[in-house]
Structures are given as structure tokens and as C-alpha cells.
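this is the structure alone, sequence omitted:
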């Protein structure tokens, strides 16, 4: 095996998940984020009235949690206040989509570093008969071009020189996507779903240990005067743990969106404030316009589903298609492993063996090699073989598996699943961080898996009207071509959605159609590994979902082998 590099679990790997097979399904989240779950019966009061719950202080480090079981419905999210908001919506008879909206609005307030109305999201929805994919990924402004992240010397700028400021901000899509999903699957009125977040923003929430730790550690957040005044005390220190942090500006924005819909964010006064914040940055301005915001459209796509067999059991695994790379990479890793003797290598003392890890990381290298070459916005890039499913074809994955030998390939080369060779060059590895994940099963049997992001922690470090703006454009390749001038599929282009690693996942029993799992994870490119690990742990090793989540983390992005710090023997 290759030399290994430490894989740090995200700062708050405090994990608990709802999980039930009694009436509906399982709701499961992959590793890497604080998850609190609550459950209850589905009695519906005639009118929704939000009650502010007790506000426990969250841990800022790793805390192992047991699983949870439910009878009627389940919700899991990255903060107890957000989870409770979803719970109260479900208890009032709301749908899974209703609950997801309430959760996201509260996360905008209490977990601002990871997601919010200034970012983008992917949402998978299942009614038990169909799986739908709602795309709220950010887009590049019309004035952006492939040289967006090139310096005066024509070379790519350093990562954080691109992140911090207005240059990295894409057109946000989360609210418009949620509005689309609500029109098709909402039960409670749109405005009702904003009550929890508005109440908390006006009354305040207690700063958690996690938020305090991240604010302290961030080197760029206080460069923005608005963010500095909100997140820091007058003496420059981070707001104390337990401080009651109010956000009346966000409450006002949410009231407008609750009343007027997504138009309130994408047009008028709020949109102008976003555009001014981006374009008037003193050192790193962007190229956003009012027309970009007004013209943003969420998209409904066909979910990317593939079969997965373990012994005599057949599963149907559904994920998000491009511009996400998550479902393809996870499907490739699992499919390649199936063509090795990985199944004959059980856990040893509760953790994966060195031999199994070798097979997994080699499969990951092969998957990430294909990801770097092929995956980008499908409006701009054609899939190899005419279909993204060509990258998951059993015959293709069997051929890829033959490349795995006793020694690491260190850096894998992409394959060619189609008859025509691609004209693109592979994208170099770039940092990816952040995001949040939400899994919900409602009392009607509908399920949501939604991964949501502003990209880096605290996004572009630009705060406007109480919320942070994304730096999603840094998910594009900074270099538009390789050294030979060959174009990179995931380069910046006007109106284009950047490639993502987000991997909301729904798993079904293929024979019965029963929903077995709603899953996903935060973690940038490591989302792929966190989610694949949990799927393999549950379905191949027979672990309970929480046991699979609690396994140490591992992976490779087609470079060094990554192992979670202090979780493996020396």
C-alpha cells in the first residue's frame, strides 16, 4: 500500500441517527457531522404553533452516539434546533419536504458555516413509487469566464485567494429549489415552514461549542466587517459559548421569503444587496448581476440509480446525477469492490483490515480518476458512452477492477466506458470542504435525502442581511486547460453549475421497493468516502447504521491513502 496521510474527521463528529424498520424505513446519515434525531407520533394539530425547545450546548469534538429508533417518522440534521424544527413540522402533519424546508431555514441561522439560503443544495425525494432529484446547485454568473481564477501571470491563484471575497460567489439556488419541491410535495403552507427559523432569529440561539470553535479558528471571517460584528465581540474574540445570538436581519429576510416566495431573495432589495456585496468587494470583487439572480432556475433531474447485490439480496441504490459526482463515484467504488475478494475480508477487531483497505483505496483511486475527467454540468458536457450510467456498467467496473494488484497504483488513470474517446483533460485535485446533510422520513412514507452547502466553512466570508454567501465557484477547476491546452470539463463557463461531491442517497429493497435508507454526509470530496463506508458497513458487513457510521474514516482522492487520525493501529 502507499504511504498514508491523516484523514481528520470534521470537528464535530457527534453522531446520532434515527433508524427504524418497523413501519416505514430507515433514515441514516453518513459520518462527519453532529446529528441529533427525535421521533414521535403523527397526530396533527389544526394549526401549527412552533415551540422553542431547550438549547443544549453541542460538543466541538468527536462523541460517539447510539442509534435511535422511531415508529412514525424521523428527521436527522446537523443541529438539535434544526432537527427539532423538522420534528415539529412532521408532528403537525407536514411532509418530508415541508420538514426539510424548516430544517434548512434553521440551519441558515444556527449552522451558518455550512449551508444556508446563500448557497445551493441537492434534494432526493421518494414517494415509495418514484425517486425525483431536485437540483438547487449554484451557477456561474453570465459575466464569468474560464479565466475567473487566473492571476495576472495567467496561472491559477492560491485557493483562499479565490475563495475570500466576491469572486467565488455563485448564484444561490437553495430557496428556489425548495420552492419547486414544495409546490409538488408540500402539505403545510409555505409560510408556516419559516416560523421556527424566524422565531429563533428574533429571540436568539445559544452559540454552540462547535460554532465558537470554528469562528475562533477561521483566519478570514473577520475580514468582512459585517461578519466580524456578528460573530465576534467588540474586543475581537469569538462570541462565547452560550451567548444568546440574535439575527433580526435574517428574520426580516425570512419573513419576506415566507410571504413572497423565492422572488424575495432573487429580485428586489435583497438581491441588490447580494449583488452589491459581491461586486463591490474592495480587493476581490465578483461579476454577479441582478439578471443572474432573477433568471436562476432550479432543475428537476432523473435520479441516477443502479443495482447492488450482496449475497442473495438485491438493492437499488439511487443518488444524484451530474453535476454531482457523488453517486457515480460511490457506485463505482462499490461495483469495483464487488469484482474483488473484498467480501472475504471481514472487519478485524471492529475495523477494516489492511487488505480490505488496500482494495477500497484502489477502487477509490479508479473512481476519482474517472470523476476528474468526465463529471461536470450535463448542460455543458456529454456523458461518456451517451449516458452517465455507462460509468456504472457492470462490465466496465469488472474491467476496472482487474487493474487492482497487490501494490498500489498510487495514481490511477481514467477509463473509457464509451466508444468515443473524450476530448477533455482530467481536473487536478482542489480542496473541498463543508456542507450539511438532512435525512427525513415522514408519516406518509415519503423520504428526503438532502445535502446542502455554501462550500467552504463560512463560504466566501461575505455576510449580507444576516446570512453568508457561498464560494461555490471554487468547485470549478481554477485552470481551464491542462499543460497541453486540452480543456477541462469542469472549467468555469457562464451559467454553468460546478461539479459537486454531494451524495444524497436513497436505498431500496429491489424486490419489494421498500425504502431501507436515506443517507448522505457533509465533508467536501470526503462525502463520497463517508457515504460509501456507511453503505458497505450496513449492507456488506451487516452492521446497524450507527455502527457503520462509527467506523473510522478512510479513503483516497487518487493520491495518498487517507486514514482517520488515532482511529487505526499504528
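Received it, and whenever you're ready, just let me know what you need. The model shown is predicted, which means the values in this text are computed figures rather than measured ones.

rest of the way, CA atoms for contacts and neighbours
Will do.

contacts only, for residue 355.
residue 345 (Cα atoms under 8 Å, 6 or more residues apart in numbering).

which is the succeeding secondary structure element to the helix or strand where it lies?
For residue 355, the enclosing helix or strand under DSSP states H and E is helix 354-374. Per DSSP H and E, helix 354-374 leads on to helix 394-401 as the next helix or strand towards the C-terminus.

sort out which residues of stretch 502-516 are buried, please.
502, 503, 504, 505, 506, 507, 508, 509, 510, 514, 515, 516 (16 or more other Cα atoms under 10 Å).

how close does the first one get to residue 526?
Counting by Cα to Cα, to the nearest Å, the separation of residue 502 from residue 526 is 9 Å.

ok, the fifth one next?
As judged by Cα to Cα, residue 506 and residue 526 stand 18 Å apart.

same check, this time on the third one
For residue 504, the distance to residue 526 under the criterion Cα to Cα works out to 13 Å.

again with the fourth one
Computed with Cα to Cα, the distance linking residue 505 and residue 526 is 15 Å.

do the same with the last one
Residue 516 sits 23 Å away from residue 526, taking Cα to Cα as the criterion.

now swap in the second one and tell me
Using Cα to Cα, residue 503 is found at 10 Å from residue 526.

and the contacts of stretch 474-493?
140, 144-150, 155-157, 159, 162-163, 168, 373-377, 381, 423-428, 430, 432, 455, 473, 498-500.

got JSON lines for the buried residues of stretch 502-516, with secondary structure too?
Below are the buried residues of stretch 502-516 laid out as JSON lines (DSSP: H, G, I helix; E, B strand; the rest coil):
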{"residue": "502", "secondary structure": "coil"}
{"residue": "503", "secondary structure": "coil"}
{"residue": "504", "secondary structure": "coil"}
{"residue": "505", "secondary structure": "strand"}
{"residue": "506", "secondary structure": "strand"}
{"residue": "507", "secondary structure": "strand"}
{"residue": "508", "secondary structure": "strand"}
{"residue": "509", "secondary structure": "strand"}
{"residue": "510", "secondary structure": "coil"}
{"residue": "514", "secondary structure": "coil"}
{"residue": "515", "secondary structure": "strand"}
{"residue": "516", "secondary structure": "strand"}
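
and here's the other structure:
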């Protein structure tokens, strides 16, 4: 790369030193051994490379083979992308109950090929009407410890998944609604073999057995977690699914199911405040998708209350100033730039994002090209920022600070149908096994812990503060990449808590700047920063990169960064290539 290239990529005054350090960083082996820290929960997986799958007409990639097969069969039967996504999401609630299900919420992007339109659907949980700003505060005003807030009904929000799926079907479904429940009902009634992942997560959880319904479902008569290969039968969930298949999603938000959800949330210890009337009030919101150019592409994501789309686009908007396509993707320098863009974007995420009703600035202000240019100018070519301060996109406003803990128990699926329509859907119950409360065969979420535990500080009220009816901030980032002609190029997203944004941003860079195949993108070691230490995946390739990043002044920690990505990319022959994350048990299939 020439000196002129370096000047166009960053601050001219540091070019000479940066060039010298770049040569050192690219060729030296690992320096000092980076620090190791315990991984976050919901990591019970190995790393098993999975080849990409090619199909000429349609493709589905989900977090579990049962769900992938359900989606594929719906597509082959003439179902739409929405139909296949619904069938897969329902199956995931049966076979991957720790991550998503009827008791959680989610976000979906829909690509309409004929109209060339991207739709954004907000199925995020809402706070009950009876909550107030003290929800996660101790009597003295200090924030509660995370699991003191999670376990029980205190953090249960009104679930959004059933109405989200119903809305997608009403707008874009082709097959009968009841048909989409067949696979999920069969697996719930007849059972499925417990996977190594599910067994390990049940065995590792110290709270799940306290709920009687969960104890009866996930443990044997002696109180031991069901062994790998044993059949898990969920008759209560099968009954609920049959009711929804027959009567529609409205049956979830009224009648016996709503009563059961409210009763489970209000039961002690640590009772919550969700009531039947909160269930009745719930609505899915259609929002304007956040879309922005990235080089020759157009990238679309979710708007608030998800911070996923905006933070992803902010990272890309900063990285666009650098010629990543001319850099070796396996070297440390572009990953240094990526981590620095992440610091700056996450700093703004933490300070400014929340429910759109409480945000003091708009995503448009945070994604303004001049604003992002100023943020990108803080990225040094030869040294890490360490910790970035949030920007001030509007005069007279002070950034807030938050106390929160977004957990990685989430599931993502990507689908493209034979007509070229697509769905990217990310759903979650928040922590692994959510609140550890069950109702009508499914686990209830703990999504209210995604609010800031401290509603305000010396700088003022936080945009992500708790309030009745509000939707907590999320990092879920279902994403669509469109080509210059407006055609669909890629459908992707991931699980992984607040790290989702880094995972998806890295995938977009890998697919567009480096033109890597999707399976190669997903096999790369994760590197990123959430405006703390630079997190590097604890694998041999990651450990080598960690040492090189330390030459740029990064404080590096090694983690088992268990993403859960599902990626579909248009193939050169007009078909589709699907790839599932090698860190989890997902799969791809098409026809």
C-alpha cells in the first residue's frame, strides 16, 4: 500500500510511523501472551467447520437442523420466505428452547423482490404498565446484581414472537397458517433427541431446576439433566401450538395462554408485574428500515429499539474511509481498524440508543456522513484508542451512561424463497433459558434486563430507561445486503448478545470487501471491541492475531466467542449459497 493510500485512510501526520509499524505487525508472530478471561454464558459448543451449501432456487439457514429441514420443506411445497421463516422459528422454540421461542421477542427484515422494498418488523417485548424507574434498583438506589434481576418474573416483558410471526404471514404468507405448525407440533409431541449443546447448557445452569415445569421437562426422575440422545417430549407446548395453529396468534394474547403467562410472571420469588391487560395491548410495529451505502453495496438493518442496525452501519460508515479491499484479511492491521471502528460505534450505541420514543437524537444524526467522518478521524493507524468517548451529534445534548447486561441467548435464521423474496429474523429470550419461568410449555423471557438498570445519572435520563410500554434496547441485527442494481446479494444475522453487531459487521466486510465465500467468512476467528478490551476468539489463529494486535496497543482478552450466524449469499450462477456458523449446531439446506 502506498503512502498516498495511507494518507487517504487516516491521519497524515502519523503515516510514516504507521507504515513502519504495519510491516512489523504483519510479519511478527505472537508477542506477549494475551490475558484470558472467562467467556460469557451460553457458549456450550465446539468449533466444527461446515461446508457451504449451494442451491439453484431457494435456501434456508437456521440454528438447528430440525428447523432448517422444516424451512426447506415449506419452501419446496411452494411456501414463501415468510412461511419458511415462521415454520423454522416455531421449531427452534421446541428444539432450542434456551435461546428463543413463543415467550420471547424478535426483529425481522423482509425483502420484497418485485417491489425492491425492505420492510422492518419490530416484535420486541414491551414493559408492563405497572413498572417504574425503580424496577432494577435496590432500596438504597444501587443497581441490582444481574441474576438477582433475571431469575423470576421481575424482568419478563410481554412476548412479541407470536404476533411477529402472524404479521409476517398476514402480509407475505402463501401456505395456510396451520400448515406452518406441523413440524413444531410433531417434534413437541413425539420428542427429539437432546443435543450435546442443549444437555451442556441445562447441566451448567444453576437456576433452571427451581421451576417445577422446567424441572419436569429438562431433568429426569432423579433430578439429572436429560442425557445426550434422550428424547425430550413437550406435551404442554404441543397443546399451545395446536391452539395457535387453530385460532391464530390472538389466542396467545387472550384467554388461557395469556392468563398462564401473567400468572407465571407474577409468581414468587422475585415476582414481576406483567398482567393479562399487558398481553392484550401488545402490537407489532412496522418501522422504516435503516439503510445506507457501503462502497458499491446498500446495507439494511433494524432501527431502534434495536441498536443493531444503526451501530452496524456506523461501523461500516467509518470503515469505508479505509481501503480494506487492498489489505490482507489475515493480517492484524485491518482487524485493528475494525476494532477501533467498533469502539467508536459502541460508545455512541451505549450513550444514545433506546426506545425511539426516548431517544434524544435520531439514527439519521448518528449516521450522518460528516459526523461519521469526524468519528473515523479518531482512528489511529498505529495505536488503539483504548476507550472511546461517545460523540455529540447534536448541540446541547450530553451523552448518557448505562448499566445493563445483554446476554447471548438468541437465535438467527435466514431464508430466500424461489421468487427471490427473503427474511432475516433474529429472536431471543435474552439470557440462556430466560427468566427460568415456564408457562404453557415455553420459557418466558428476561428481556427487561436489557434496559439500563440506572434510569438516570448526573448527565440526565438515559434513553434506554425503564418505563411502561417501552421496548428495551437490543443488539439484534438481522441484515440484508443489496447490490447496486437493488437486487438481493446477502441475508445474514447472528446470535451473541451485544457482540452480535461485531459478528455481523465482520461478515459484511468479509463478504463485500474481501469477497470471501460465506463458509470462509464464518470460519475466521472473531476480533472486535465493544468499547472495552479487544476481544479475540480463543483459537490458535486468534491467539496469533492477539499477539500482533498488542503491537498496536490493544488490551487483548481471549474469549470463546460463540456466535450463531446464518448467512445466505447470491451465487454467480444466480442460485444461492448458504452457510451455518461452525460454532453451533445450525445447518443450511435448499433446493
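Nice, I can see it. Remember, it's a predicted structure, so these values are computed and weren't measured experimentally.

if we can go back for a sec, which bit of the second structure covers the helix holding residue 355 of the first structure?
Against the second structure, the aligned range for helix 354-374 of the first structure is residues 332-352 (TM-score structural alignment).

now that stretch on the first structure. Mean distance?
Taking mean Cα distance after the TM-score superposition for the first structure, the mean distance separating stretch 332-352 of the second structure from the aligned residues in the first structure is 1.1 Å.

and the helices in the stretch 51-200 of the first structure?
Applying DSSP state H, counting those that start in this stretch to the stretch 51-200 of the first structure gives helices spanning 80-91, 96-110, 159-163, 174-185, 195-203.

export those to JSON lines and tack on distance to residue 64 of the first structure and mean neighbour count?
Converted to JSON lines, those look like this (distance: least, Cα to Cα, whole Å; neighbours: other Cα atoms under 10 Å):
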{"stretch": "helix 80-91", "distance to residue 64 of the first structure": "16", "mean neighbour count": "28"}
{"stretch": "helix 96-110", "distance to residue 64 of the first structure": "22", "mean neighbour count": "28"}
{"stretch": "helix 159-163", "distance to residue 64 of the first structure": "33", "mean neighbour count": "18"}
{"stretch": "helix 174-185", "distance to residue 64 of the first structure": "31", "mean neighbour count": "21"}
{"stretch": "helix 195-203", "distance to residue 64 of the first structure": "28", "mean neighbour count": "21"}
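
need those in a markdown table (columns: distance to residue 533 of the first structure).
Listed next are the helices of the stretch 51-200 of the first structure as a markdown table, based on distance: least, Cα to Cα, whole Å:
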| stretch | distance to residue 533 of the first structure |
| --- | --- |
| helix 80-91 | 24 |
| helix 96-110 | 25 |
| helix 159-163 | 28 |
| helix 174-185 | 27 |
| helix 195-203 | 33 |
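
near the closest residue to residue 541 of the second structure other than its chain neighbours, how many other residues are there?
Counting by Cα to Cα, 6 or more residues apart in numbering, residue 525 is the residue found nearest to residue 541 of the second structure once chain neighbours are left out, at 6.6 Å. Residues lying near residue 525 of the second structure (other Cα atoms under 10 Å) number 17.

who are the contact partners of residue 525 of the second structure?
Residues near residue 525 of the second structure by Cα under 8 Å, 6+ apart: 536, 537, 539, 541, 542.

in ChimeraX, how would I select just the buried ones from the residues you listed?
What follows is the ChimeraX syntax selecting those of those that are buried according to 16+ other Cα under 10 Å:
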select :536,537,539,542
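
next, give me the two most distant ones among the contacts of residue 525 of the second structure.
Distance extremes for the contacts of residue 525 of the second structure: the farthest pair is 536 and 541 at 9.6 Å, using Cα to Cα.

tell me who's in contact with the residue positioned nearest the centre of the second structure.
Centroid-nearest residue in the second structure: residue 476, 3.3 Å away (criterion: Cα atoms, centre = their mean). Going by Cα under 8 Å, 6+ apart, residue 476 of the second structure touches 106-107, 306-309, 426-427, 493-495, 497-498, 500-501.

could you find the counterpart of it in the first structure?
If you follow residue 476 of the second structure across to the first structure using TM-score structural alignment, you land on residue 502.

from residue 267 of the first structure, how far off is its match?
28 Å.

go on, residue 5 of the first structure?
To residue 267 of the first structure, residue 5 of the first structure is 46 Å away according to Cα to Cα.

again with residue 364 of the first structure
Counting by Cα to Cα - residue 364 of the first structure and residue 267 of the first structure are separated by 43 Å.

over to residue 493 of the first structure?
In terms of Cα to Cα, residue 493 of the first structure sits 23 Å off from residue 267 of the first structure.

so for these two, which sits in the more crowded spot?
residue 493 (22 against 16).

looking for the alignment partner of the more buried one in the second structure.
Residue 493 of the first structure maps onto residue 467 in the second structure, by TM-score structural alignment.

helix or strand: which one has that match?
If you go by DSSP H and E, residue 467 of the second structure is not part of any helix or strand.

mind listing the strands in the stretch 151-300 of the first structure by residue range?
Along the stretch 151-300 of the first structure, counting by DSSP state E, counting those that start in this stretch, strands occupy 205-206, 244-245, 299-302.

next up, the contacts around residue 68 of the second structure.
For residue 68 of the second structure, the contact set (Cα under 8 Å, 6+ apart) comprises 60, 61, 62, 88, 586, 587, 588, 589.

from those, which land in strands?
60, 61, 62, 587, 588, 589 (DSSP state E).

and these, which is closest to residue 3 of the second structure?
residue 61 (42.8 Å).

quick one: the residue mapped onto residue 227 of the first structure from the second structure from residue 234 of the second structure, how far?
Using TM-score structural alignment as the criterion, residue 227 of the first structure maps onto residue 214 of the second structure. From residue 214 of the second structure across to residue 234 of the second structure, the span is 10 Å (Cα to Cα).

among the two, which residue is more densely surrounded?
Shown here are residue 214 of the second structure and residue 234; by other Cα under 10 Å, residue 234 has more neighbours (23 against 20).
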